[in-house]
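**Student:** Fold the following for me, if possible:
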Amino acid sequence: MSSSAVARVTRLRDPHAQRTLTCRRVFGAAAAMLDESAGPDVSVPALAQRARIAPSALRTHFPSLDAMFAELYLARVTELPLDVDPTASPRARVSEQLRAVTLVVADEPRLAVACTGALLRNDDAAVAEARTRIAAEVRRRIAAAMGMGAWPEVLETLETLFWGALLQVESGAVSYRVMATRLDTMLALVLPEEN
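**Tutor:** Presented below is the predicted three-dimensional model:
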């Protein structure tokens, strides 16, 4: 039986999906602006214009530019695949995870400086919240790489190695790539190969 009535389509709003799309536009615009400019300066009006949103909407999503860069780093880290080879040694598995997180912005030097600088801010509650979520993701990756039964003290030591490495990179002492290699050396001291 057919009807001449037109079917009504109801569109459901998904605020999370809309926020995700907006964040992706903002993150892409920020990365492009840093890549194209000679300096690390990104302003709210310029970023909003580049991302095609109102400055007030940008401030609604991100209370500060540092919060936006911290969230951008978080997005990059959480988008990394979490594949753990069960046949590899714990050291090799942890190395793979920490190397991936360490190098997530290594090929974008200006973005790396902006993200790392933002993550080290201690006067911005939104940055602190993003940093907490990044720390949880780093811990999740280390725990997955270590496997069941890993001592909490070992997990904490490995996390401290990662955050110390990030601080050294921010200080300009070493590059991300050099630090990834140094992390391998540090891991060899903390996690001896199994026989």
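**Student:** alpha carbons only for contacts and neighbour counts from here, please
**Tutor:** Fine.
**Student:** can you map out the strands along this structure?
**Tutor:** Per DSSP state E, the chain has no strands. Nothing in it meets that criterion.
**Student:** And the helices in it?
**Tutor:** Using DSSP state H, the helices of the chain run over residues 15-36, 44-51, 55-61, 65-79, 90-102, 109-119, 125-146, 152-171, 176-190.
**Student:** Now tabulate these in CSV and tack on mean neighbour count.
**Tutor:** Below are those laid out as CSV (neighbours: other C-alpha atoms under 10 Å):
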stretch, mean neighbour count
helix 15-36, 16
helix 44-51, 18
helix 55-61, 15
helix 65-79, 21
helix 90-102, 21
helix 109-119, 21
helix 125-146, 19
helix 152-171, 16
helix 176-190, 17
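**Student:** any idea how far the closest residue to Thr116 other than its chain neighbours lies from Met148?
**Tutor:** Spatially, and ignoring its direct neighbours in sequence, Thr116 is nearest to Glu170 (6.0 Å; C-alpha to C-alpha, 6 or more residues apart in numbering). The gap separating Glu170 from Met148 is 33 Å, by C-alpha to C-alpha, to the nearest Å.
**Student:** same question, Val44
**Tutor:** Shown here: Val44 relative to Met148, a distance of 45 Å by C-alpha to C-alpha.
**Student:** and what of Arg110?
**Tutor:** For Arg110 relative to Met148 (C-alpha to C-alpha), the value is 38 Å.
**Student:** re earlier: give me every residue that touches the residue nearest to Thr116.
**Tutor:** By C-alpha atoms under 8 Å, 6 or more residues apart in numbering, Glu170 lies in contact with 113, 116-117.
**Student:** Which of those residues sits closest to Leu98?
**Tutor:** Set against Leu98, the nearest of the contacts of Glu170 by C-alpha to C-alpha is Thr116 (15.6 Å).
**Student:** Isn't the closest one up against Leu166?
**Tutor:** Yes. With contacts counted by C-alpha atoms under 8 Å, Thr116 reaches Leu166, the gap being 7.4 Å.
**Student:** Next, the second sequence, to be compared with the first:
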Amino acid sequence: MSGHYESTRRRLTAKQAETVSRLTHCAVEVLREKGFAGLTVRLVAAQAGVASATAYTYFSSKEHLVAEVFWRRLSAMPEDTRTGEDRTTCVVTVLRSVALLVSDEPQLASAVTTALLGRDPDVEHLRMRIGIEIRKRLITALGTVSEDDQDLLEGLEMLYAGALLRAGMGYDSYLTIADRLESAARLMLA
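**Tutor:** Model prediction:
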């Protein structure tokens, strides 16, 4: 994405967007070193060279910060615009790409699961935006969604949500989850 990012709390100037970008980047670095339990907004702020008070103007909690990291990665992920492929292939591509979004960073992946389950209003807002973005991608992959397809769409949403929760809890790797998502989606779309 180019230009100004929309923050959960407000519109950002270019300078503010740079600060938020540094904070989200440093959050991933701190997660790699200390895990979610050791992550604090203050620690991230120090690593980013930002005052704690400034960091808290953008992020209400560490859960909010981690949810923002995931949101930014998801929104920066290119939309699949395959034409001529069947809808099953397109849906599988969407589900695999979402499942593998944080697969190469286990600390971040685990933190995202914990963060997105939080009750912080800013996290709830991002969780809604994330769900809408994934729904939009699934609708695009399905093509025209008829009234009969609403149950299918909701089933696919439940499928990826449950699969990502399972991976985030450590029951399976994200790669295994991506494979299982593919198998289940193919069964649903058959």
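**Student:** Now check structure 2 for the residue matching the residue nearest to Thr116 of structure 1.
**Tutor:** Here Glu170 of structure 1 is matched to Gly168 in structure 2, going by TM-score structural alignment.
**Student:** and its match, how far is that from Ile134 of structure 2?
**Tutor:** Shown here: Gly168 of structure 2 relative to Ile134 of structure 2, a distance of 17 Å by C-alpha to C-alpha.
**Student:** cool, and Leu152 of structure 2?
**Tutor:** 14 Å.
**Student:** now do Glu105 of structure 2
**Tutor:** 20 Å.
**Student:** now swap in Leu116 of structure 2 and tell me
**Tutor:** For Leu116 of structure 2, the distance to Ile134 of structure 2 - C-alpha to C-alpha - is 14 Å.
**Student:** Same check on Leu117 of structure 2?
**Tutor:** Here the criterion is C-alpha to C-alpha. By it, Leu117 of structure 2 lies 17 Å from Ile134 of structure 2.
**Student:** And Leu159 of structure 2, by the same measure?
**Tutor:** According to C-alpha to C-alpha, Leu159 of structure 2 and Ile134 of structure 2 sit 12 Å apart.
**Student:** quick one on the thing from earlier: if we only consider the contacts of Glu170 of structure 1, which is nearest to Met33 of structure 1?
**Tutor:** For the contacts of Glu170 of structure 1, the minimum distance to Met33 of structure 1 (C-alpha to C-alpha) is 13.5 Å, reached by Val113.
**Student:** Tell me the counterpart of that closest one in structure 2.
**Tutor:** Aligned counterpart of Val113 of structure 1 in structure 2: Ser110 (TM-score structural alignment).
**Student:** so what's the residue nearest the centre of structure 2 closest to, chain neighbours aside?
**Tutor:** In structure 2, the centroid-proximal residue (C-alpha atoms, centre = their mean) is Phe70; its distance is 3.6 Å. The shortest distance from Phe70 of structure 2 to any non-neighbouring residue, by C-alpha to C-alpha, 6+ apart, is to Val112 (6.8 Å).
**Student:** Report the contact partners of the one you found.
**Tutor:** For Val112 of structure 2, the contacting residues are 63, 66-67, 70, 168, by C-alpha under 8 Å, 6+ apart.
**Student:** how does it look with 7 Å?
**Tutor:** Val112 of structure 2 is in contact with 66-67, 70, counting by C-alpha atoms under 7 Å, 6 or more residues apart in numbering.
**Student:** a markdown table for those, including distance to Arg180 of structure 2?
**Tutor:** Shown next, in a markdown table, are the contacts of Val112 of structure 2 (distance: C-alpha to C-alpha, whole Å):
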| residue | distance to Arg180 of structure 2 |
| --- | --- |
| Val66 | 25 |
| Ala67 | 24 |
| Phe70 | 22 |
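**Student:** Of the residues you listed, which is the nearest to Arg11 of structure 2?
**Tutor:** Arg11 of structure 2 lies nearest to Ala67 out of these, by C-alpha to C-alpha, at 17.4 Å.
**Student:** quick one: what's aligned to the closest one in structure 1?
**Tutor:** Residue pairing (TM-score structural alignment): Ala67 of structure 2 is matched to Ala70 of structure 1.
**Student:** Might one say that that match is in contact with Arg121?
**Tutor:** No. Assessed by C-alpha atoms under 7 Å, Ala70 of structure 1 is found out of contact with Arg121, at 9.6 Å.
**Student:** Between these two, which contacts overlap?
**Tutor:** Joint contacts of Ala70 of structure 1 and Arg121 (C-alpha under 7 Å, 6+ apart) are Val127.
**Student:** Map Cys26 of structure 2 across to structure 1 for me.
**Tutor:** Using TM-score structural alignment, Cys26 of structure 2 lines up with Ala29 in structure 1.
**Student:** The aligned partner of Leu98 of structure 1 in structure 2: what's it in contact with?
**Tutor:** Counting by TM-score structural alignment, Leu98 of structure 1 corresponds to Leu95 in structure 2. Contact analysis of Leu95 of structure 2 by C-alpha under 7 Å, 6+ apart lists 160, 181.
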